[in-house]
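Undergrad: can you look at this prediction? I've put the sequence above it.
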Amino acid sequence: MNVPSGSLRSLLPRRQDYTAFRRSWRRDLVAGVTVAIVALPLALAFGVSSGMGAEAGLVTAIVAGLVAAVFGGSPVQVSGPTGAMVVILGPIVVAHGVGSVVVISILAGVIVLLAGVMRLGRTVSYIPWPVIEGFTVGIGVIIFLQQVPGAVGVSGAAHSTNALVAAVQSVMSASWPAALLPLGVVASVAVLMLALGRISGRLPASFIAIAVVTMGASLLSLPIDAIGELPQSLPAPSLPVVDVGTLPSLLAPAFAVAALAAIESLLSARVAASMSDTDPVDADRELFGQGLASIASGFFGGMPATGAIARTAVNVRSGARTRASAIVHSLALLAVVYLAAHVVAVIPLAALSGVLMVTAARMISPTVVRQVLRSTRSDAIVFVVTALVTLSFDLIVAVGIGIAVAGFFALRALSAASGVHREELPGPPVVGDERIALFRIDGSLFFGAAERILDRISAHAGIEVVILRLSQLQLIDATGARTLTQLVTALERRGITVLIKGIRPEHLSVLERLGVISSLRHPRHLFVEVDAAIAHARSHISRTAARG
């Protein structure tokens, strides 16, 4: 792959990234610390929920968050472990083991990095809104269901089967009434978070709830599982041990993780740009930075990272103006590792389940769901299908199927908007006009509409000259051009002269390449004005009548 050096240079950090820092350093510092307070319980919870442990979640937030902040394409994006990534990593841990995630993180990072180098950042704009919302709803439900085993004190079941089945099995196999204790912790965290959220949206509700519940559990000496001992320093980077024999089996999961990382990061960055008046997002650089972030995370024993929309929103609302705020967020979390690891170790696991349950519930907006369902029938179907496939199968499969269903409805609407209309010849009627047919082709002549237009024109009988008006044709693809060639050829074979009027300049090359022009009886049968085409048609009818 030959990439110009100037192109690569545009993906690298530059001095302009920090031009506003002199004016905004106080706000960036406050925003970074605020986001770190919010990110700490989420990083721990996502690490535990993924099956890799709290340490992996914290390492990912620190390492990937720092690398993505420096190299990414958004000035206010905050990256780290996310709920969507946890959903896709859980089954990978069950199928391939914890060690495989490190390898997959590096492989996926390389794929995302290459996508940035190849300038694929704009492709996320082609994902329809109902697909994104269906995807989000499905992820929210899965994250909630994955916390049910931890909420009732059952370990090791979260990813063994479908999330719904695992949740039901956990409730059935839990030790009652002992399970009421972790369930009470979850309920306490949820109530505190919701209450604090009503008091002020600026309060770090999850952090305060975790702190209160942890102190209460310690003071009461409750017999409940905690996070356990964490390293009091960042692990040294190292190359993962790779079993060459199992590497091919990790490629498919790596591509799935890479696709999710790219989609979620670019969507998050796009939302951040709409919330902030900072510099616009460089989508290609964002992919490049996220790829480097996942690679770095893998070397430190972490998991793949993405842009985190909840933490990014907190960052923007806290006044962040430059990427320095995300850097401060990572450094603050690093300070926690070195200075407060013993405090984090006593946090109850059920408290983390409570944080994720509330987070999952907040991902699903009833207002947005109603808006999608009430928009159009096709959008509602796309939304529901995407959500159901996300719940039943796989996140990436869900996005693919959602886009396919949305594409089907879009093509059907485009085809319906395309058509062929027979028009009356302008001006006073002339003898022989009944043997001239003037057709106007509107909209798009593509594979979804070409056959219908061909049938419509071919159905007319008693015609000696057909004039095709193409000036209103907005789009034509190879199938449409080929169908037009077949139409002209079929009509000429039946002795009907075909005249074409108003070929748009942007369509001329494809019509020439696929034989539309050469299929005409004479090169002079191309016209710019309809009056000239009609005059030629009437002249042809007169000459034919004179010979008869």
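TA: Everything's here; your move. Numbers count the residues shown, from 1 in each chain.
Undergrad: CA only for contacts and neighbour counts going forward, please
TA: Fine.
Undergrad: tell me where this structure has strands.
TA: Along the chain, counting by DSSP state E, strands occupy 79-80, 306-307, 419-423, 436-445, 465-469, 473-476, 497-501, 526-527.
Undergrad: name the nearest residue to I436, ignoring sequence neighbours.
TA: Distances taken as Cα to Cα, 6 or more residues apart in numbering place V465 nearest to I436, at 4.9 Å, with adjacent residues excluded.
Undergrad: what does V148 give?
TA: A167 (5.4 Å).
Undergrad: hmm, back to that, dump the strands of the chain to JSON lines, plus mean neighbour count and distance to L114.
TA: Compiled in JSON lines, these are given as follows (neighbours: other Cα atoms under 10 Å; distance: least, Cα to Cα, whole Å):
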{"stretch": "strand 79-80", "mean neighbour count": "32", "distance to L114": "19"}
{"stretch": "strand 306-307", "mean neighbour count": "32", "distance to L114": "16"}
{"stretch": "strand 419-423", "mean neighbour count": "16", "distance to L114": "42"}
{"stretch": "strand 436-445", "mean neighbour count": "21", "distance to L114": "35"}
{"stretch": "strand 465-469", "mean neighbour count": "25", "distance to L114": "46"}
{"stretch": "strand 473-476", "mean neighbour count": "17", "distance to L114": "32"}
{"stretch": "strand 497-501", "mean neighbour count": "23", "distance to L114": "46"}
{"stretch": "strand 526-527", "mean neighbour count": "20", "distance to L114": "47"}
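Undergrad: make a markdown table out of these and add distance to R370.
TA: Formatted as a markdown table, the strands of the chain follow (distance: least, Cα to Cα, whole Å):
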| stretch | distance to R370 |
| --- | --- |
| strand 79-80 | 30 |
| strand 306-307 | 27 |
| strand 419-423 | 34 |
| strand 436-445 | 32 |
| strand 465-469 | 44 |
| strand 473-476 | 34 |
| strand 497-501 | 48 |
| strand 526-527 | 52 |
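Undergrad: nearest to A272, of those strands?
TA: strand 306-307 (10.1 Å; Cα to Cα).
Undergrad: contacts for the closest one, please.
TA: Applying Cα atoms under 8 Å, 6 or more residues apart in numbering, the external contacts of strand 306-307 come out as 77-82, 85, 261-262, 264-266, 268-269, 290.
Undergrad: gap between the residue nearest to V148 and H96?
TA: Here the criterion is Cα to Cα, to the nearest Å. By it, A167 lies 22 Å from H96.
Undergrad: neighbour count winner among those two?
TA: A direct count of neighbours by other Cα atoms under 10 Å for A167 and H96 places A167 higher, at 25 against 13.
Undergrad: take this one as well and set it beside the first:
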Amino acid sequence: MKTFEFKPKLYTALKNYSKETFLSDLMAGIIVGIVALPLAIAFGIASGVSPEKGIITAIIAGFIISFLGGSKVQIGGPTGAFIVIVYGIIQQYGEKGLIVATIMAGLLLIILGVFKLGTIIKYIPYPIVVGFTSGIAVTIFTTQIKDLFGLKMHIVPADFLSKWGAYFQDFSTISLWPTLVGLLSILIIAYTPKFSKKIPGSLIAIIVMTIFAYLMRTYAGITSIETIGDRFTINASLPQAQVPAMSWEVIKGLFPAAITIAILGAIESLLSATVADGVTGDKHDSNQELIAQGAANLITPLFGGIPATGAIARTMTNINNGGKSPVAGLIHAGVLLLILICLGPLTKHIPMACLAGVLVIVSYNMSEWRTFKALLKNPKSDIAVLLITFFLTIIIDLTVAIEVGIVIACLLFMRRVAETTNLSVITEEIEPAVVGEVGEVAEEPIKIPEGVEVYEINGPFYFGIANKFEEQMVQLEDHPKVRIIRMRKVPFIDSTGVHNLTNLCRMSKKENIEVVLSGVNDRVHEVLEKSGFNDLLGKENICSHITLALARAQELIDKK
């Protein structure tokens, strides 16, 4: 196995870098930086932190992900997927708890990358990904109802069902002007792509609605349109790095949340990089990408930032505007830094209802309702995983949803493998067409000697089917002189399989029945040898193919 090679895409991209490529990256970086601004602010506020912390995350994490990443065009920063988990951590542990959980998630991502486990993330079942993504979308939408309609609510319940109950109870307090701002923002964002592909609708909505709200407050005396400045104090500078105090109790309590952040970050970043590969024709390094994501989540929280990952929308904006290398991502971070320092104080005039409109569109795009609907036509097991993950995400929390979803998917997978693994009994002759073991040549059916039975295992011999095999052997209730266990179609065996096979051999010896193994591949043979199975059965009774096994069986019969 090759050791991990630390080689960011920036390193290779700069080798043949040209002026034309730089100009292309410069334009893409400026546009992506402008696009990222409203999203960073909205994600920061929705996560339960101040707006500038969303921008700080986009700056620091965006720079690190582009600097160290395994994709040429990946743009990193805060994303909607983290809103639910971040908000929950802050409610329970405060911002210091979020910092600890994010640092732990960063370390986990680095470990995944160093040990070359980037490809394992791809094996998480698709219904789980869609289930919790759609659940997150519904939860984000739910959190924006108060600001979207300007409801007069002093306390908004934390859980999903209580939240909607409170909304219905207090909906009579709806305010006209915030509702108008929110709905107009949604319309602007939704219809901007019909007129302009370059300028993001969210940016236009924020500019137009901020000017509108400012004029209404200044010249019409309308004060019901709440702005960022009414709720937050904006600090338009990068803060000093601070290392949080950590205790073993806090680490234990936050470890499940850290795993969730790491899994979410890995899935979203690698999914984004894969989508980008399909458009650009390039191939990302998944392990290097996880290293970059880990470093970003390790360093960003020290400056008060929130979890970050690769963002599909911003990555595609980068590609569509000519981004060719990680330099575009570095420029995007620089643009955001300039905006924070130079224009940061102006963000206090942005209406909260406008940001709610931005997040409503984000939640709609995240919902993947067409994919969700299509998956409902799949097998019942996939539908069960999808719906359980979805409802656990919105009703309980994302951490539980991912844990339960993965466990259920694993159990269903094991059941499917167990259903495809079977045991067949051959007592007369073996057809030449199904011999097929290394070293065998057969043009005519192979006759099985009298007193010999061949039991063929078709599939992996692991804990999921080992007991099933043992039960089938007991049910046969036959008493041949020799049992040949044909294992040519057994790709691997685990400790439970070895245990059950050992039990079968001991039970057979008590009944004066000899056991011979046939077609054992090198991998299975190595496991049997290490477990001491060879000493129990005897090396001479483990044969490489069926012809030798039958000859050995005849030899044992002759001895008897």
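TA: Thanks, I have the structure now. In this text, all values refer to a predicted model and were calculated from it rather than measured experimentally.
Undergrad: returning to what we had before: in helices, which of the contacts of strand 306-307 of the first structure fall?
TA: Among those, the members found in helices (DSSP state H) are 85, 261-262, 264-266, 268-269, 290.
Undergrad: by neighbours, which of those wins?
TA: Highest neighbour count within those, by other Cα under 10 Å: Q290, with 37 neighbours.
Undergrad: under the alignment, what does that one map to in the second structure?
TA: In the second structure, Q290 of the first structure lines up with Q293, judged by TM-score structural alignment.
Undergrad: nearest residue to the middle of the first structure?
TA: Compute the mean C-alpha point of the first structure, and by Cα atoms, centre = their mean the closest residue is I263, 3.5 Å away.
Undergrad: list the contacts of the residue lying closest to that one once chain neighbours are set aside.
TA: Spatially, and ignoring its direct neighbours in sequence, I263 of the first structure is nearest to V124 (6.2 Å; Cα to Cα, 6+ apart). Counting by Cα under 8 Å, 6+ apart, V124 of the first structure touches 263, 266-267.
Undergrad: tabulate these (a markdown table), appending distance to G109 of the first structure.
TA: Listed next are those as a markdown table, based on distance: Cα to Cα, whole Å:
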| residue | distance to G109 of the first structure |
| --- | --- |
| I263 | 13 |
| L266 | 15 |
| L267 | 17 |
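Undergrad: related to what we said a few turns ago, how near is the equivalent of the residue nearest to I263 of the first structure over in the second structure to V243 of the second structure?
TA: When the second structure is aligned by TM-score structural alignment, V124 of the first structure is paired with I121. Separation of I121 of the second structure from V243 of the second structure (Cα to Cα): 30 Å.
Undergrad: do I55 of the second structure as well
TA: I55 of the second structure is 20 Å from V243 of the second structure, where distance means Cα to Cα.
Undergrad: give the contact list for the aligned partner of P81 of the first structure in the second structure.
TA: Using TM-score structural alignment, the equivalent of P81 of the first structure in the second structure is P78. Contacts here follow Cα under 8 Å, 6+ apart; on that basis P78 of the second structure touches 40, 43-44, 54, 57-58, 306-309, 311.
Undergrad: then A241 of the second structure?
TA: By Cα under 8 Å, 6+ apart, the residues touching A241 of the second structure are 302-304.
Undergrad: out of those, who's the most crowded?
TA: Neighbour tally across the contacts of A241 of the second structure (other Cα under 10 Å): the maximum, 24 neighbours, falls on G304.
Undergrad: that one maps to what in the first structure?
TA: Alignment of G304 of the second structure against the first structure is given by TM-score structural alignment, with G301 as its counterpart.
Undergrad: so that match makes contact with A56?
TA: Yes - between G301 of the first structure and A56 there is a contact at 6.5 Å, judged by Cα atoms under 8 Å.
Undergrad: what about the nearest residue to I299 of the second structure once chain neighbours are set aside, distance to T139 of the second structure?
TA: Leaving aside its sequence neighbours, I299 of the second structure sits nearest to I103 (Cα to Cα, 6+ apart; 7.4 Å). I103 of the second structure sits 25 Å away from T139 of the second structure, taking Cα to Cα as the criterion.
Undergrad: cool, and V452 of the second structure?
TA: Distance of V452 of the second structure to T139 of the second structure, computed by Cα to Cα: 64 Å.
Undergrad: cool, I457 of the second structure as well?
TA: With Cα to Cα as the criterion, I457 of the second structure and T139 of the second structure are 48 Å apart.
Undergrad: kindly report the same for V73 of the second structure.
TA: 30 Å.
Undergrad: got the contact list for A398 of the first structure?
TA: By Cα under 8 Å, 6+ apart, the contact list for A398 of the first structure reads 135, 386-387, 389-390.
Undergrad: those residues: which two are farthest apart?
TA: F135 and V389 (8.8 Å).
Undergrad: which one's more surrounded, those two?
TA: Neighbour tally, F135 of the first structure and V389, criterion other Cα under 10 Å: the higher count belongs to F135, 26 against 21.
Undergrad: counterpart of that one in the second structure?
TA: In the second structure, F135 of the first structure lands on F132 (TM-score structural alignment).
Undergrad: correct me if wrong: that match contacts F390.
TA: Yes - F132 of the second structure lies in contact with F390 (Cα under 8 Å); the separation is 5.3 Å.
Undergrad: coming back round to it: which of the contacts of A398 of the first structure sits closest to L234 of the first structure?
TA: Looking at those and their distance to L234 of the first structure, the nearest is F135, at 34.1 Å (Cα to Cα).
Undergrad: sorry, back to before: who's in contact with the match of G304 of the second structure?
TA: Listed by Cα under 8 Å, 6+ apart, the contact partners of G301 of the first structure are 56, 59, 102, 235, 237.
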